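Student: any chance you could fold what I've pasted below:
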Amino acid sequence: MSSPTNTAPILTVQALQEGCAACSMHQLCLPMGLDEADMLRLDQIIGRRRRVKRDQSLYRMGDTFNTLYAIRLGHFKTYQMNSNGSQQITGFQMAGELLGMDAIGTSRHQCEAVALEDSEVCEIPFVQLEALFQDMPVLLRQFHRIMSKEISREQGVMLALNNMSAQQKLAAFLVNLSSRYVTRGYSATRFQLRMTREEIGNYLGLAVESVSRLLSSFKKNGIVDVNHRDLELLDLPALRSIALGTPAC
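Tutor: You can find the predicted model right below:
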């Protein structure tokens, strides 16, 4: 009888090539700082890559929490329902960010996550991830860093929006998008708005007419160039100044 061929190493290498190590977002996501062996262990608990079509829900408010989702491709919005039954958008998420952390404390999702375009996520079973934390302190520290950064970002947005004029809100929103795209290796000044003007207004607490009027004002003053959803930030320093409150255009 011939000895069985051991194919496990080949499969393991292939899994690594298709998994976290080969993902262009791996420096922004959980694997940052892990060596190859630890990254393999993380790859082995990731259940699957899940494709989410545009306007499809990844999870709904009240759903039982079992899984974190690392966005591999695409964009999402998260929202809650107001007492009058209308949506209140709480954030826009993009590749390299985690979805589902809102449910860790209560074991149920506190918002709904919907794809703004055809997207793809990596499913990370949370119970298995917690087990890895015990053996991989680097992974635990990275997870705490991500959670802390997300909490700080959300608190900063809430405080800023409460004290900003409409013009400042939109400028700050565009500057924030610019910085997040740069972190992902994309252009700081040319990108496409994945969300509608109505969704931007909902998030910022502005009427859709105000968003359109402000974009037109920024365009007239040579600060941005906008064509439908295609956006170019022509004067990013000026946009930052507006976000800080000076000067107004």
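Student: CA atoms for contacts and neighbours, from now on please.
Tutor: Noted.
Student: pull the longest helix from this protein.
Tutor: Assignment by DSSP state H gives helix 137-163 as the longest helix of the chain.
Student: which outside residues touch the helix or strand following that helix?
Tutor: Once helix 137-163 ends, the next helix or strand along the chain (criterion: DSSP states H and E) is helix 166-183. Residues outside helix 166-183 that contact it (Cα atoms under 8 Å, 6 or more residues apart in numbering) are 160-161, 187-189, 204, 206, 210-211, 214, 236, 239-240, 242-245, 248.
Student: what residues sit buried inside helix 166-183?
Tutor: Buried residues in helix 166-183, defined by neighbour count with 16 or more other Cα atoms under 10 Å: 166-175, 177-178, 180-181.
Student: before we move on, the earlier item: just the buried members of the contacts of helix 166-183?
Tutor: Among the contacts of helix 166-183, those buried by neighbour count (16+ other Cα under 10 Å) are 160-161, 188-189, 204, 206, 210-211, 214, 236, 239-240, 242-244.
Student: nearest to Leu30 among the residues you listed?
Tutor: Lowest distance from Leu30 to these (Cα to Cα) belongs to Ala188, with 23.9 Å.
Student: give me the nearest residue to Met94, chain neighbours excluded.
Tutor: Distances taken as Cα to Cα, 6 or more residues apart in numbering put His75 closest to Met94, at 4.5 Å, once the chain neighbours are dropped.
Student: that neighbour contacts Glu97, doesn't it?
Tutor: No: proximity of His75 to Glu97 does not meet the contact threshold set by Cα atoms under 8 Å, at 9.7 Å.
Student: next up, for comparison:
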Amino acid sequence: MATPVLDLQTLRKGCAHCSLQQLCLPAGIGVEGLQQLDSIVRRRRPIARGETLFRTGDDLSAVYVARDGAFKTISISEDGEERVVGFHLPGELIGLDALGDERHRCDAVALTTANVCEVPFDQLADIASQVPGLQHQLLRVIGRSVGRDQDHLDMLARRQASERIALFLHGLAERFRHIGQSDAQFKLPMSREDIAHFLGLALETVSRGFTRLQEDGVIEVDGRRIAILDRVELDRLAHHPEAADARRRVSN
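Tutor: Now for the predicted structure:
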């Protein structure tokens, strides 16, 4: 009996469709490794906007990837206040917060209707131990997640609201680029209120910040649609606020 021929192109398209390309496509994984990874992926039913993927205290059973749609991860303070601790775009792993003690430390809530791939963590770990390329790429993805957490702390440490907002938009544009979408024009999946909770700012402050960036010609805002008009200035505001302030004083 002839050995069935595996259509690598079809498998790669399937992997890209379920947004696991961060794990397999950049890692140089061979046909067998791709087939192993594809075999454990579970396609869940669509998750409605506002629906919870997992809750604080749930055991780590799987990690998730949104094929489309986006999520926010939130924690609730003792006085019942919601704090947004992260946003997750299509193709980014969700659920890595539970890697430490194998219990989730936050809730994951859909920002939009989303189609999700579920990857059982134990099986993923087993395959990763057998496929060096996947193991290496998984560590890179975990590293990016840690980097985003560090970026969030950096945002919260900024004194000026304008700096926090610029750093947020700059980082979001980079993430859109990384998942193969436009980093010059994109639609925000999250509300202004979510952004305010993420940046530790009042809603009115966030709205004024967006308006100021638009008036300065850095971005163009149309509802949730953002167009970056002056990437150099956005980068300067995000990473070199002193230079941006000096430039503004000169122009005034």
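Student: could you pull out the strands for structure 1?
Tutor: Taking DSSP state E as the criterion, structure 1 contains strands spanning 49-52, 57-59, 67-73, 75-81, 87-94, 98-99, 112-115, 119-125, 190-192, 224-227, 230-233.
Student: can you tell which of the ones you listed is closest to Leu11 of structure 1?
Tutor: For Leu11 of structure 1, the closest of the strands of structure 1 is strand 49-52, at 17.1 Å, according to Cα to Cα.
Student: show me what counts as buried in that closest one.
Tutor: Buried residues in strand 49-52 of structure 1, counting neighbours by 16+ other Cα under 10 Å, are found at Arg49, Arg51, Val52.
Student: cool, and stretch 72-83 of structure 1?
Tutor: Neighbour counts over stretch 72-83 of structure 1 (16+ other Cα under 10 Å) mark Arg72, Leu73, Gly74, His75, Phe76, Lys77, Thr78, Tyr79, Gln80 as buried.
Student: tell me, it lands on which residues of structure 2?
Tutor: Using TM-score structural alignment, stretch 72-83 of structure 1 corresponds to residues 67-78 of structure 2.
Student: quick one, what contacts the residue nearest the centre of structure 1?
Tutor: Geometric centre of structure 1, nearest residue: Gln93, 2.5 Å, by Cα atoms, centre = their mean. Counting by Cα under 8 Å, 6+ apart, Gln93 of structure 1 makes contact with His75, Phe76, Lys77, Thr78, Leu99.
Student: that one maps to what in structure 2?
Tutor: For Gln93 of structure 1, the residue aligned by TM-score structural alignment is His88.
Student: hmm, Arg192 and Ser207 of structure 2 touching each other?
Tutor: Yes: the pair Ser207 of structure 2 / Arg192 is scored as a contact, 7.2 Å apart, by Cα under 8 Å.
Student: more neighbours: which of the two?
Tutor: Arg192 (18 against 15; other Cα atoms under 10 Å).
Student: just give me the match in structure 1 for that one.
Tutor: In structure 1, Arg192 of structure 2 lands on Arg197 (TM-score structural alignment).
Student: could you measure that match against Asn66 of structure 1, distance?
Tutor: Shown here: Arg197 of structure 1 relative to Asn66 of structure 1, a distance of 33 Å by Cα to Cα, to the nearest Å.
Student: how about Ser210 of structure 1?
Tutor: For Ser210 of structure 1, the distance to Asn66 of structure 1 - Cα to Cα - is 40 Å.
Student: over to His75 of structure 1?
Tutor: According to Cα to Cα, His75 of structure 1 and Asn66 of structure 1 sit 21 Å apart.
Student: then Ala166 of structure 1?
Tutor: Distance from Ala166 of structure 1 to Asn66 of structure 1, by Cα to Cα: 39 Å.
Student: do Thr12 of structure 1 as well
Tutor: In terms of Cα to Cα, Thr12 of structure 1 sits 26 Å off from Asn66 of structure 1.
Student: neighbour-wise, which of these two wins?
Tutor: Asn66 (17 against 14).
Student: residues contacting the more buried one?
Tutor: Ser107, Pro125, Phe126, Val127.
Student: of the residues you listed, which are reproduced in structure 2?
Tutor: For the contacts of Asn66 of structure 1, the contacts that are reproduced in structure 2, applying both residues aligned by TM-score structural alignment, their matches' Cα atoms under 8 Å, are Pro125, Phe126, Val127.
Student: most surrounded residue in these?
Tutor: Neighbour counts for those, by other Cα under 10 Å, peak at Phe126, which reaches 19 neighbours.
Student: list the contacts of it.
Tutor: Asn66, Thr67, Leu68.
Student: for Met25 of structure 1, state which of these is nearest.
Tutor: Closest to Met25 of structure 1, out of all of these and judged by Cα to Cα, is Leu68, at 15.8 Å.
Student: could you measure Gln17 of structure 1 against Pro247 of structure 1, distance?
Tutor: 49 Å.
Student: mind listing what the closest residue to the match of Arg192 of structure 2 other than its chain neighbours touches?
Tutor: For Arg197 of structure 1, ignoring the flanking residues on the chain, the nearest one in space by Cα to Cα, 6+ apart is Val208 at 5.9 Å. Shown in contact with Val208 of structure 1 (Cα under 8 Å, 6+ apart): Arg197, Glu198, Ile200, Gly201, Asn202.
Student: number of nearby residues for the third one?
Tutor: A count of neighbours around Ile200 of structure 1, defined by other Cα under 10 Å, yields 21.
Student: just checking, Arg108 of structure 1 touches Asp63?
Tutor: Yes: between Arg108 of structure 1 and Asp63 there is a contact under Cα under 8 Å: 5.4 Å.
Student: neighbour count winner among the two?
Tutor: Shown here are Arg108 of structure 1 and Asp63; by other Cα under 10 Å, Arg108 has more neighbours (17 against 14).
Student: what's that one aligned with over in structure 2?
Tutor: By TM-score structural alignment, Arg108 of structure 1 lines up with Arg103.
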